[in-house]
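Trainee: next input, structure requested:
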Amino acid sequence: MSTENNSRPAAGATPPAGGATESEPIKAIRLRHPWRIVFAVVLVIGFVLFIVDAAGREAYKWDFVAKYVFDRRISEAALNTLQLTVYSMVIAIILGVILAVMRLTPNPVVNSLAWFYLWVFRGTPVYVQLVFWGLLSIIYSSIDIGIPFMEPWFSFETNAALSTFTLAIIGLALNEAAYMAEIVRAGLLSVDKGQDEAATALGMTWFQTMWRVILPQSMRVIIPPTGNEVISMLKTTSLVTAVPYSFDLYTRSRDISAETFTPIPLLIVASIWYLFFTSILMVGQHFLEKRFARGVGAREDRKIDTMSGTLTGAVPLGSGQPTVVRPPGDGPPPTEPGGPR
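Mentor: The predicted structure is shown next:
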């Protein structure tokens, strides 16, 4: 009867104390996906055909695109669009935080007022709201400052006090604030209630708790949808013609196309500027998300010894402190922080 020399220990046997037995490395074979490759090739061919076809289309008039993409009127309109976006979003974020806190307060009056605001501004189209703001001078011919039902201290004509640019910012900001309030409220609710209780136990005030504990932790939830809202706001500025404000990027390019009878090239010019601004905002959003997501879901590196197949490295086992797993025979096991109990 022949005896097989096997270096692998028998079932149930204890590995030798001096070290683990040698094992062969695993040879991984990558799975093949032929249909995935075929689909990718079809997509690339279709994209190339579209580019070649678009380059030869007479309707696009690429010479007009090159002529007007850096035109002074277009560049000034692009700057106006960027200003509309920045000013509106700053006001919307500040007002959204206030509304979110009002929605979370136990006071029923304050909570109901915030809910009513969200109901109105989220339930009506932004274009309709901008039309109302354009008609503000008809509804309120003057802006009076003073005690109600008494002679006003100061009075201003609405058309003189508020330009169409200002009305466009107000209309966009008030509409966006309703959406930002829900985004901020979701971020605040994502923080564990125990954080608030711990801050209160440390003697921190409500403002200190919100500013130093709750808001920093909720930013990882708030930042991604806020970045999307900024990009959406950039494109929503094309609706300010309802105010009417006619010096934004879309309206200015439309006016130029009405003079030159080339609507398609001017639409391409406006799209190029929108894509340029959007690309910058997407890069900024990426780094902000990376900044505020530090430490979330992080895991310590875990390694497998190629000789023994034993798990090594820092592995969290739920005790609050990382536990170091060492292969057999690699010295005495580490002691728990703080010494033995």
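
Trainee: could you use CA atoms for every contact and neighbour count after this?
Mentor: Fine.

Trainee: what segments of the stretch 1-150 of the chain are strands?
Mentor: In the stretch 1-150 of the chain, strands defined by DSSP state E, counting those that start in this stretch lie at 142-145, listed in chain order.

Trainee: alongside the first, I'd like the structure of this one:
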Amino acid sequence: MSLTSDPPAGATAAREAGPRDPDDLAALKVVPVRHPWRWLAIAATAVVLAQFAHGLITNPAWEWEVFARFFTARTILKAVWITVQLTFYGTVLGFALGIVLAFMRLSASPFLRAVSFAYIWAFRSIPLIVQLLFWFNLAYLYKRLQFGIPFGPGFFSFDTMGLVGAMSAAVLGLALHQAAYAAEIVRGGVLSVDAGQREAASALGIPKLRQLRRIVLPQAMRAILPTAANEVISLFKGTSIVSVMAIGELFYQVQVVYGRTGQVVPLLMVATAWYVLLTTVLSVLQHYLERHFAKGATR
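Mentor: Below you'll find the predicted structure:
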């Protein structure tokens, strides 16, 4: 006994009809898919953007003539340069220390792993403003630094009063804070590389340092770069927090100017425009770096 079922009527009709004539296919009317809600959303968004742009242009409260006068003022340009310096030194020193901490976390030594973990835990737990103020007041905690035999007699010492100034404390605080985040970014990138490649390189007798330089890091950079660039941009904008130490970076200088002139909104727009401009430059650099390290991995 067998069970059978009749084929669908549409399938039978299509089988009996055979292949369609090309002329019949050409005569078919093609109707594009319509997306009325998409076009409605586009129109609503365009109207909102147009209204916003119109308000920026026509509202006299923005005081664009004041913005134009201060955008390239000498004091503002000097403040922008200080902001760039803080970002550069904080990034270079932070990622240099972060790489060391990352490989300590990946080390086979439990002691090195524990030290690295403790550093990352501490500096990610303490707010950046507290760290900056701590380094700024280092001379209060340690009035003299002495060099010599550990836990023994010292050979020479010096006062710490003039050792760490405001700028040095800012760079030190930003770099040490950045290192904790950089370490996790680098560690995540290294772990993203297939362990089989390192095992194959070891089997071929390739030295560890060359494995790291030629095999691990070029692949890890594809995972490291997007997050690292995001962290650098956050650091660039976060430099405004050093204004609590009276360092003449961009935001502090803008506060000084509008405190003197009372023109708050246009001066805040000056700071905003510079932050947007320099963030755009960093984003362009990120794009080209990512494209460089993506060679051979993407079309």
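
Trainee: what's the TM-score once they're superposed?
Mentor: Their TM-score after superposition, calculated using TM-score structural alignment, normalised by the length of the second structure, is reported as 0.87; 282 aligned residues with a C-alpha RMSD of 2.4 Å.

Trainee: what's stretch 214-225 of the second structure aligned against in the first structure?
Mentor: Using TM-score structural alignment, the residues of the first structure aligned to stretch 214-225 of the second structure are 212-223.

Trainee: buried stuff in that stretch?
Mentor: Counting neighbours by 16 or more other C-alpha atoms under 10 Å, one finds that the buried residues in stretch 212-223 of the first structure are 213, 214, 215, 217, 218, 219, 220, 221, 222, 223.

Trainee: now flag whichever of those is closest to residue 288 of the first structure.
Mentor: Checking those against residue 288 of the first structure by C-alpha to C-alpha gives residue 223 as the nearest, at 7.2 Å.

Trainee: which position in the first structure aligns with residue 241 of the second structure?
Mentor: Using TM-score structural alignment, the partner of residue 241 of the second structure in the first structure is residue 239.

Trainee: make sure its match is actually in contact with residue 128.
Mentor: No - proximity of residue 239 of the first structure to residue 128 does not meet the contact threshold set by C-alpha atoms under 8 Å, at 9.9 Å.

Trainee: more neighbours: these two, which one.
Mentor: When residue 239 of the first structure and residue 128 are compared on other C-alpha atoms under 10 Å, the one with more neighbours turns out to be residue 239, at 21 against 14.

Trainee: ok, and the closest non-adjacent residue to the match of residue 241 of the second structure?
Mentor: Across the structure, with C-alpha to C-alpha, 6 or more residues apart in numbering as the measure, the residue nearest residue 239 of the first structure apart from its sequence neighbours is residue 127 (6.4 Å).

Trainee: what count of nearby residues applies to that neighbour?
Mentor: Neighbours of residue 127 of the first structure under the rule other C-alpha under 10 Å: 18.

Trainee: residue in the first structure paired with residue 88 of the second structure?
Mentor: Residue pairing (TM-score structural alignment): residue 88 of the second structure is matched to residue 86 of the first structure.

Trainee: err, residue 33 of the second structure, not the other one
Mentor: With TM-score structural alignment as the criterion, residue 33 of the second structure pairs with residue 31.

Trainee: and the helices in the stretch 201-341 of the first structure?
Mentor: Using DSSP state H, counting those that start in this stretch, the helices assigned to the stretch 201-341 of the first structure run over residues 206-209, 215-236, 249-260, 263-292.

Trainee: redo those helices as a markdown table? Include distance to residue 323 of the first structure.
Mentor: As requested, the helices of the stretch 201-341 of the first structure are exported to a markdown table (distance: least, C-alpha to C-alpha, whole Å):
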| stretch | distance to residue 323 of the first structure |
| --- | --- |
| helix 206-209 | 33 |
| helix 215-236 | 26 |
| helix 249-260 | 58 |
| helix 263-292 | 27 |
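
Trainee: of these, which approaches residue 27 of the first structure most closely?
Mentor: Across the helices of the stretch 201-341 of the first structure (criterion: C-alpha to C-alpha), the nearest stretch is helix 263-292, sitting at 35.1 Å.

Trainee: against the second structure, where does the closest one fall?
Mentor: Following TM-score structural alignment, the partner segment of helix 263-292 of the first structure in the second structure covers residues 264-293.

Trainee: give me the mean deviation of the matching stretch from the first structure.
Mentor: In this overlay with the first structure, the average offset of stretch 264-293 of the second structure from its partner residues is 0.9 Å by mean C-alpha distance after the TM-score superposition for the first structure.

Trainee: mind listing what's buried along that stretch?
Mentor: Within stretch 264-293 of the second structure, the residues that qualify as buried by neighbour count (16+ other C-alpha under 10 Å) are 264, 266-267, 269-271, 274-275, 278-279, 282-283, 286, 289-290, 293.

Trainee: and what of stretch 122-133 of the second structure?
Mentor: Under 16+ other C-alpha under 10 Å, the buried positions of stretch 122-133 of the second structure are 123, 128, 129, 131, 132, 133.

Trainee: the last one matches what in the first structure?
Mentor: Right, residue 133 of the second structure. For residue 133 of the second structure, the residue aligned by TM-score structural alignment is residue 131.

Trainee: pretty sure its match contacts residue 245?
Mentor: No - no contact is recorded between residue 131 of the first structure and residue 245 when judged using C-alpha under 8 Å, the distance being 10.8 Å.

Trainee: what does residue 162 of the first structure correspond to in the second structure?
Mentor: Per TM-score structural alignment, residue 162 of the first structure is aligned with residue 164.

Trainee: count the neighbours of its match for me.
Mentor: One way to gauge burial is a neighbour count; for residue 164 of the second structure, by other C-alpha under 10 Å, it gives 16.

Trainee: show me what contacts the residue nearest to it when sequence neighbours are not counted?
Mentor: Nearest residue to residue 164 of the second structure, sequence neighbours excluded (C-alpha to C-alpha, 6+ apart): residue 136, at 6.9 Å. For residue 136 of the second structure, the contacting residues are 164, 165, 166, 169, 170, 245, taking C-alpha atoms under 8 Å, 6 or more residues apart in numbering as the criterion.

Trainee: and if you look at residue 253 of the second structure?
Mentor: With the criterion set at C-alpha under 8 Å, 6+ apart, residue 253 of the second structure makes contact with 75, 76, 79.
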